[in-house]
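Student: sequence-free structure coming up:
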């Protein structure tokens, strides 16, 4: 199986310099990356698999790029989350 291409070789350092992976003497990566676990629907996993296969990049690189892009769009107000505010009233008993 051929080695999968990464976004690093295609300008990832230019797009997201703060996410560049420094090569260390041991496992190849420094503590700049943090392992997180997220729960995804099977449909979202299938979309992710199709996208990385189509683009020829690794899942980690793709997810880092997608999350970084989405967060930047939220911060610059180019994108809005589809949320609605709901008022909830509760009764509290005093003893």
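Tutor: Alright, I've got the coordinates. Model, not experiment: these values are computed from the prediction. Numbering: from 1, shown residues only.

Student: every contact and neighbour count from this point should use C-alpha atoms.
Tutor: Will do.

Student: can you tell me how far residue 55 is from residue 43?
Tutor: 18 Å (C-alpha to C-alpha, to the nearest Å).

Student: and here's the other structure:
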């Protein structure tokens, strides 16, 4: 299981557009019913976005292959004040937020 947390801050005038693009990713994920992929995205009050992605070893490339994800990635740096900062994470505690392994 690979877990990644990505955090970035958008320009105020680009935050709604960024959220729309993310919604498109989730719509395509639901339609495709990808196995082995878990994905959560949050928008903070200051237009910072946080994404948490969990993938099984053999399905790690499925998300970047989605058309909506490619559209989201296109121009991400131009939408941001602070560029995306990805990093691995370890879950320390989980109460009914994420599925239990």
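Tutor: Yes, it's here. None of the values given here were measured: they were computed from a predicted structure.

Student: give me the TM-score for these two chains.
Tutor: TM-score of the superposed chains, computed with TM-score structural alignment, normalised by the length of structure 1, equals 0.26; 37 aligned residues with a C-alpha RMSD of 3.4 Å.

Student: circling back to that earlier point, quick one, which of residue 55 and residue 43 of structure 1 is more surrounded?
Tutor: Counted by other C-alpha atoms under 10 Å, residue 55 of structure 1 and residue 43 do not tie: residue 55 has more neighbours, with 12 against 9.

Student: just the residues contacting the lengthiest helix in structure 2, thanks.
Tutor: Identified as the longest helix of structure 2 according to DSSP state H is helix 15-32. Contact partners of helix 15-32 of structure 2, identified using C-alpha atoms under 8 Å, 6 or more residues apart in numbering, comprise 10, 41, 43, 47, 66, 68, 69, 71, 72, 79.

Student: quick one: buried residues of it?
Tutor: 15, 18, 19, 21, 22, 23, 24, 25, 26, 28, 29 (16 or more other C-alpha atoms under 10 Å).

Student: helix or strand right after that helix?
Tutor: strand 37-43 (DSSP states H and E).

Student: quick one: that next one to helix 15-32, angle?
Tutor: Between strand 37-43 of structure 2 and helix 15-32, the angle comes out at 160 degrees (axes from the mean of the first three to the mean of the last three C-alpha atoms, to 10 degrees).

Student: in strand 37-43 of structure 2, what's buried?
Tutor: Within strand 37-43 of structure 2, the residues that count as buried by 16+ other C-alpha under 10 Å are 37, 38, 41, 43.

Student: how about the third one, nearest residue that isn't a chain neighbour?
Tutor: Across the structure, with C-alpha to C-alpha, 6 or more residues apart in numbering as the measure, the residue nearest residue 41 of structure 2 apart from its sequence neighbours is residue 51 (4.3 Å).

Student: for the last one, same thing?
Tutor: Taking C-alpha to C-alpha, 6+ apart, and ignoring the residues beside it in sequence, residue 43 of structure 2 has residue 49 as its nearest neighbour in space, at 4.6 Å.

Student: out of the contacts of helix 15-32 of structure 2, which end up buried?
Tutor: Among the contacts of helix 15-32 of structure 2, the ones that count as buried by 16+ other C-alpha under 10 Å are 10, 41, 43, 47, 68, 69, 72, 79.

Student: which ones among those are found in helices?
Tutor: Per DSSP H, these map to helices at 68, 69, 72, 79.
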